[in-house]
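Participant: model the structure of this input:
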Amino acid sequence: MDGFDWPVLMRAGMRGLGLRPNDFWALTPAELRLLLGEETGARPMGRTRLDELMAAFPDTAEGARG
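Facilitator: The predicted structure follows:
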């Protein structure tokens, strides 16, 4: 990301969503994107990728705590 277009984001947050300035500035960029309906972020890990990671990094008795 090259930067934020603050005037556009402020209009969307305060005019579009009706946020008060304090509420707008308290949001993280991820929270603001979520409120604005943007869903282009990273997707959650699927089962296939989890299985790949489990195979690559299996739990062992040495690393187990109990």
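Participant: please make it C-alpha for all contacts and neighbour counts, starting now.
Facilitator: Fine.
Participant: which element is the residue most central in space within the chain on?
Facilitator: Compute the mean C-alpha point of the chain, and by C-alpha atoms, centre = their mean the closest residue is residue 30, 5.0 Å away. Using DSSP states H and E, residue 30 falls within helix 29-35.
Participant: and what of residue 52?
Facilitator: With DSSP H and E as the criterion, residue 52 is inside helix 47-56.
Participant: one more sequence to fold, the one below, so I can look at both together:
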Amino acid sequence: MRAAGGGDEGPKPFPWGTAMTLGFHRLRLLPEVFWRLSLPEFVAMAGGFDRPGGISRGEVERMMLRFPD
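Facilitator: Presented below is the predicted three-dimensional model:
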């Protein structure tokens, strides 16, 4: 019996080949850097969290006020 709207195939394996190609070739990461990254760090470096249109100057200024360093 199948669940509503789904199949029996289960979770897909992580796409290591794609991740390594992106990390080593496009981002030019050293292996020791690539293997130490967390998945959220890698996604951020790959542009996975980019917002359409980027971040506005006003948003940057608000963040600078909220998180001074």
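Participant: hmm, back to that, the helix holding residue 30 of structure 1 corresponds to what range in structure 2?
Facilitator: Mapping helix 29-35 of structure 1 onto structure 2 (TM-score structural alignment) gives residues 39-45.
Participant: starting at the chain centroid, how far to the helix holding residue 52 of structure 1?
Facilitator: The chain centre lies 22 Å from the centre of helix 47-56 of structure 1; the measure is C-alpha atoms, centre = their mean, to the nearest Å.
Participant: so it matches what in structure 2?
Facilitator: Against structure 2, helix 47-56 of structure 1 falls on no residues (TM-score structural alignment).
Participant: elements contacting that helix?
Facilitator: Contacts defined by 3 or more C-alpha pairs under 8 Å, 6 or more residues apart in numbering; DSSP states H and E place helix 47-56 of structure 1 against no helix or strand at all.
Participant: counterpart of the lengthiest helix in structure 2 in structure 1, which residues?
Facilitator: Of all the segments of type helix in structure 2, defined by DSSP state H, the longest one is helix 57-66. Following TM-score structural alignment, helix 57-66 of structure 2 has no partner segment in structure 1.
Participant: identify the residues contacting that helix?
Facilitator: Outside helix 57-66 of structure 2, no residue is within contact range by C-alpha atoms under 8 Å, 6 or more residues apart in numbering.
Participant: what lies in contact with stretch 27-36 of structure 1?
Facilitator: Residues from elsewhere that reach stretch 27-36 of structure 1 (C-alpha under 8 Å, 6+ apart): 12, 13, 17, 39.
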